[in-house]
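> here are the coordinates; sequence isn't available:
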C-alpha cells in the first residue's frame, strides 16, 4: 500500500507518541533467529519510507541487493516479501497452511466486516465452511456455465451503450471520445448483480446512479487509502486519518441496503414465491439452515449480507481494471489488436457479437488475456497473508504474526522466468502450458493455495468475453492529442492497481 506524501505531516504530529511506545516495536523473537535480509530501517517507522509511492515497484528494486526474499519492519509490523517464482513455489507448496491467515486492514474491522469475509477472514472452521459454500454454490463450473446468458446481456448492454454515446457525441460535433473505465465498472457491477441477485443493480447507462453504486464507490476510495494505523497498531485507537470512521460510515449504508435485499428474499422464500432462477443469494439462504446454522460457526443473516457485498467488492474493480489495462495495451500495440480482430472475425464473422461459447476457439485471445494478467496483476502483491506460527522458510526463521507479501508484479517481470519480460507479447503463451490457476508459480495473478481467489474462473470469463466484444464491435484509436507512444501507463495503487490516468479512446462501430 502506497505511503503518499500527504501522510508525511502525520509523522511530525505523532512522533513523540511513537517514541513513547517504541518498546512495542522491538522484536520479540531474539537475536538468535535467522531472518531474511533487508534494508536497515529508521527508528520507530522502520522501512515505511522504503515503500515509496508505488510499493511493488519499490520493493522489486530491492531484489538485486537482498535476493528473492526481503525482510522489512513497517512500523511495528514484521513483513516478509516474496519476489521470485522459486520463493513463491516454496511458500505455496511447503508453507501454505502456516501462512494461511490474513492481515486485516484496520478499515475493514469496522462493523466486524472481516469476521464474515472470505477474502480477509481469519483462517479457521468458519472460514473453511464459508469458502466451501462460495466455491460449490457460486463459482463451480456448472453454476458459472448456467449464468452465461446473464453475462452476455451485460456485455451486449456495454456495446450498445458505447455505440449510443459515440453516435450522440458525433451528432453534436464531438470526436466520439469516451473514458472507458466508467463503462467497464458499471458493466462488471451489473454482471455481479445478475449472478448474485438475478437482476441489474443499477441503470446500465448511468442515467440514474443507484445509492448502492455511489456509496460503493466512496467506500472503495476510503478502504484503498494508505493507513498509518495498519503499520502502528497503537494508532488504531486514535484513527488519526479518520479512515476507519469513514469506512464504517459508508459500510453501514451498504450493509443496510444489502440487508434489505436479504430480508426481502427471505420473505419471498417464506411466502413460497416461485422463482425462475436460483441465484447465489438463494444458495446462501439455503445453507443458512444447514450445518452452518448450528454452533458458533453458523452462517448468520449478517454474514450473508457481508458475503453479498464482498462479491461486489471482489468482482467489480478487479474485472474492470484488468479490461482497461488490456485495452490500453492493445492501443499501444496495434499489431496485436489487428491479430486479435482477425482471429475473432475468422471465428465469429461480422454479423453477430461474440458469445461465450466462442472463447475456446480463440487461442490468441486467451494468450492476450494471460499477457494482460502477467503485466498488470490487479493485486500486485496479492492480499497480505499472516503467519499463524513460527515457520522455517527457505532456511529463515519467520516469526509468528509476520505479514507476508507475494510481489506478483515482480515475479511476472522477472527475467529469470520470462524472456523480454517488459514487452507485451501474447505470442509467448501460444506454445506454452503456463496457466494462471495457481500451479505455475511464475504466473500468479489470482494467487495460489488455500487463499486462491475464488472468483478466478468467473473473472477470467468476464475479461475474455468483454475484450473479445470490444475489439470485435469497434475499431479503436487513442484519445484526442495522444498516440500509442504517449499513452500514459502509470500505476495508481489503492485497493487494487489501477491506471493512474484513465484510458480515453475513440471507438468506431465495425459490425
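Done, it's in. No experiment lies behind these values; they were computed from the predicted model shown. Numbers count the residues shown, from 1 in each chain.

> Only C-alpha atoms from now on, for both contacts and neighbour counts.
OK.

> So which bits of the strand or helix carrying residue 165 are buried?
Assessed by DSSP states H and E, residue 165 sits inside helix 148-171. With burial defined by 16 or more other CA atoms under 10 Å, the residues of helix 148-171 counted as buried are 150-152, 154-159, 162-163, 166-167.

> And stretch 250-266, by the same measure?
For stretch 250-266, the neighbour count (16+ other CA under 10 Å) marks 250-255, 258-259, 262, 265-266 as buried.

> what do you get for stretch 278-291?
279-285, 287-288.

> just checking, what packs against the helix or strand following the helix holding residue 165?
Sequence-wise, the next helix or strand downstream of helix 148-171 (DSSP H and E) is strand 178-179. Strand 178-179 is packed against strand 504-509, with contacts defined by 3 or more CA pairs under 8 Å, 6 or more residues apart in numbering; DSSP states H and E.

> helices or strands next to the strand it packs on in the packing?
Here strand 504-509 touches helix 148-171, strand 178-179, strand 474-478, going by 3+ CA pairs under 8 Å, 6+ apart.

> what's the spacing between the last one and its chain's center?
I take that to be strand 474-478. How far strand 474-478 lies from its chain's middle: 27 Å, per CA atoms, centre = their mean, to the nearest Å.

> so what secondary structure elements neighbour that strand?
Counting by 3+ CA pairs under 8 Å, 6+ apart, strand 474-478 packs on helix 317-332, strand 504-509.

> I'd like the next helix or strand past the longest one.
Helices and strands here follow DSSP H and E; after helix 317-332, the next one along the chain is helix 334-348.

> ok, second structure coming up, stack it against the first:
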C-alpha cells in the first residue's frame, strides 16, 4: 500500500518534471528565438497597467528612458509596443506605413463612428483607402482649405466679439446640444474600459454607463447631422454670394456621381469626423498656447508688440497678416512641441510580421507613438522641458521633422 509521503513525493516530482519540461519547450520554441523589445516585469491579468496609474505620460517617458525607444508593455491581455523616439516614429509612420496602417477595433470608437466608418478608426482596406483619398483630395487640399478663408475670418471675428462681451461683464449664450455632444465625444475617446483590455471582466460592462453615454451622444449627433444632410440635398448648392461648396456639398456630389458604386453613404458623411477632430485639437492647442504665454510674460509682450505692429489701426486681423508675424509662428510651434493635442497617437496594428529597429514585431500587435516623449527628447531639443519659442528662430528644424 502506497503511503501518503510516497504519494506526495510522486506528485512533487511529477510537477517539477512538467514545470521544467514546459520551460525547456518554451526556450526551444520559435517564439523564444525572436528578439522582442525590452519590457518591464508585469503582473498577472493586468500586465503593466499598474505602472500607469498615477501619471501615464510621465510613467511612459520614464520607461522609455530606462528601456529604450521601443518598449513592450502589456495592458491587460494585449501587448503594446510604445515608440518613443523620432527614429521609431518615422519607421512606423513613413518607412513601414502600409504595414502599420491597420487599426485595432475598439468598442467606444466603433459605437461613436458608425462601426468605425470614419477615417481614423476604419480598418485598413479598400474602404479606408477610398475615404482617405476623398478627404485628402476633395476636403483637405490646399485649394479647398484656402477657399474657406472668408469663413475662418468671419468665425474668428465672432469669437473675438464674444470675448469682448464677456470682458464687459455680461455672459452671452448657453451653448448648444451639438456642442455638448462634441465635448462628450472628446471625453469618451479617452475612456479605456478595463473590460476591453481584460476580457474576463466583460461581465462588468453591464454595470457601467459607457454604453448609455455612447447611445445618447450618437442619437444627438445623428439627429443633427441628418437635418444638415437633408437641408443640403434640397437647398441651392452654391450660396447667393458665390461661396464655395462646403464639406457636405462635396460629399453629396461624390455620392451622386458614383451612384451605387460610391463608398459614401449617409452614415459615411456622418462618420467622417471633421467636427470633433477639427475643433477639439484646435481648441486644445490654443488653450495651451495661452497658458504658456501667461506663464511667460516676456514672451507674451514680444508677441503683443509684433501683432500690434502688423495690425496697426485695423479692427480685425486677416489671414494674410499672419505671414508677417514670424514670432507668432514660433510661439505656436513651441506650444505644439510641448503640448501636442494628441500626446499619444491612436493605436496602430501591424498587418504582418516585420522588423522594427532590429526587434521582431509580430502580426497583429498594437503600436502607439508617444509624441509627448519625443517632444521631450534631450537628444533633439536643448532644455526640452522649457518653453522657449526662440529655439525655432535659432534653427531650421521644424517640430514635425522630428517625426516624419
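Sure thing, it's come through. Bear in mind the structure is a predicted one, so any value in this text is a computation, not a measurement.

> Mind listing what's buried along stretch 125-132 of structure 1?
Buried residues in stretch 125-132 of structure 1, counted by 16+ other CA under 10 Å: 126-127, 129-131.

> Which ones among those residues map onto helices?
Those of the buried residues of stretch 125-132 of structure 1 mapping onto helices are 126-127, 129-131, per DSSP state H.

> Let's have these in JSON lines, adding distance to residue 331 of structure 1.
Putting these into JSON lines (distance: CA to CA, whole Å) gives the following:
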{"residue": "126", "distance to residue 331 of structure 1": "45"}
{"residue": "127", "distance to residue 331 of structure 1": "42"}
{"residue": "129", "distance to residue 331 of structure 1": "44"}
{"residue": "130", "distance to residue 331 of structure 1": "41"}
{"residue": "131", "distance to residue 331 of structure 1": "38"}
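
> between those, which is nearest residue 476 of structure 1?
Nearest to residue 476 of structure 1 among these is residue 131, at 40.4 Å by CA to CA.

> Okay, the closest one and residue 212 of structure 1: tell me how far apart.
25 Å (CA to CA, to the nearest Å).

> Please apply the same query to residue 45 of structure 1.
In this view, residue 45 of structure 1 and residue 212 of structure 1 are 38 Å apart by CA to CA.

> Pick out whichever of those two has more residues nearby.
Neighbours per residue (other CA atoms under 10 Å) separate residue 45 of structure 1 from residue 212, with residue 45 holding more: 22 against 16.

> who touches that one in this structure?
Residue 45 of structure 1 makes contact with 73-76, according to CA atoms under 8 Å, 6 or more residues apart in numbering.

> quick check, residue 200 of structure 2 in a helix?
Yes. Per DSSP: H, G, I helix; E, B strand; the rest coil, residue 200 of structure 2 lies within a helix segment.

> Is it possible to get the buried residues of stretch 278-291 of structure 1 out as a markdown table so that each row also shows distance to residue 361 of structure 1?
A markdown table is the format used below for those (distance: CA to CA, whole Å):
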| residue | distance to residue 361 of structure 1 |
| --- | --- |
| 279 | 29 |
| 280 | 29 |
| 281 | 33 |
| 282 | 34 |
| 283 | 32 |
| 284 | 34 |
| 285 | 37 |
| 287 | 37 |
| 288 | 40 |
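
> which one of the residues you listed sits closest to residue 138 of structure 1?
Once CA to CA is applied, the member of the buried residues of stretch 278-291 of structure 1 that ends up nearest residue 138 of structure 1 is residue 280, at 5.7 Å.

> Which residue in structure 2 aligns with that closest one?
Alignment note (TM-score structural alignment): residue 280 of structure 1 maps to residue 247 of structure 2.

> How about residue 303 of structure 1?
Alignment note: residue 303 of structure 1 maps to residue 268 in structure 2; criterion TM-score structural alignment.

> Please work out which residues outside stretch 457-475 of structure 1 touch it.
By CA under 8 Å, 6+ apart, the surrounding residues in contact with stretch 457-475 of structure 1 are 139, 141, 144, 151, 155, 159, 188, 315, 319-320, 322-323, 326-327, 337, 340-341, 344-345, 353-356, 359, 365-366, 369, 507-511.

> Structure 2: matching residues for that stretch?
Going by TM-score structural alignment: stretch 457-475 of structure 1 matches no residues.

> Give the buried residues for that stretch.
For stretch 457-475 of structure 1, a neighbour-count test (16+ other CA under 10 Å) marks 458-475 as buried.

> Tell me which stretches of the stretch 1-150 of structure 2 form helices.
For the stretch 1-150 of structure 2, applying DSSP state H, counting those that start in this stretch gives helices covering 4-27, 56-67, 86-90, 107-112, 126-134, 142-147, 149-167.

> Please name whichever of the ones you listed is nearest to residue 197 of structure 2.
Comparing the helices of the stretch 1-150 of structure 2 by CA to CA, helix 107-112 comes nearest, at 10.9 Å.

> Quick check: that closest one compared with structure 1, mean distance?
Here the mean offset of helix 107-112 of structure 2 against structure 1 after fitting is 2.3 Å, by mean CA distance after the TM-score superposition for structure 1.

> Contacts for that helix next, please.
The contact list for helix 107-112 of structure 2 (CA under 8 Å, 6+ apart) reads 115-116, 121, 185, 188-189, 196, 214-215, 217-218.

> again, only using 6 Å
residue 116 (CA atoms under 6 Å, 6 or more residues apart in numbering).

> how far does it sit from the chain's center?
How far helix 107-112 of structure 2 lies from its chain's middle: 14 Å, per CA atoms, centre = their mean.

> tell me which residues in it are buried?
Within helix 107-112 of structure 2, the residues that qualify as buried are 108-110, 112, counting by 16+ other CA under 10 Å.

> cool, and stretch 272-283 of structure 2?
Here stretch 272-283 of structure 2 shows 272, 274, 276, 280 as buried, counting by 16+ other CA under 10 Å.

> wait, is the third one part of a helix?
Yes. Assigned with three-state DSSP, residue 276 of structure 2 falls within a helix.

> Counterpart of it over in structure 1?
For residue 276 of structure 2, the aligned residue in structure 1 is residue 313 (criterion: TM-score structural alignment).

> any idea how far residue 473 of structure 1 lies from residue 108 of structure 1?
With distances taken as CA to CA, residue 473 of structure 1 is found 40 Å from residue 108 of structure 1.

> ugh, typo on my part, it should be residue 381 of structure 1
According to CA to CA, residue 381 of structure 1 stands 18 Å off from residue 108 of structure 1.
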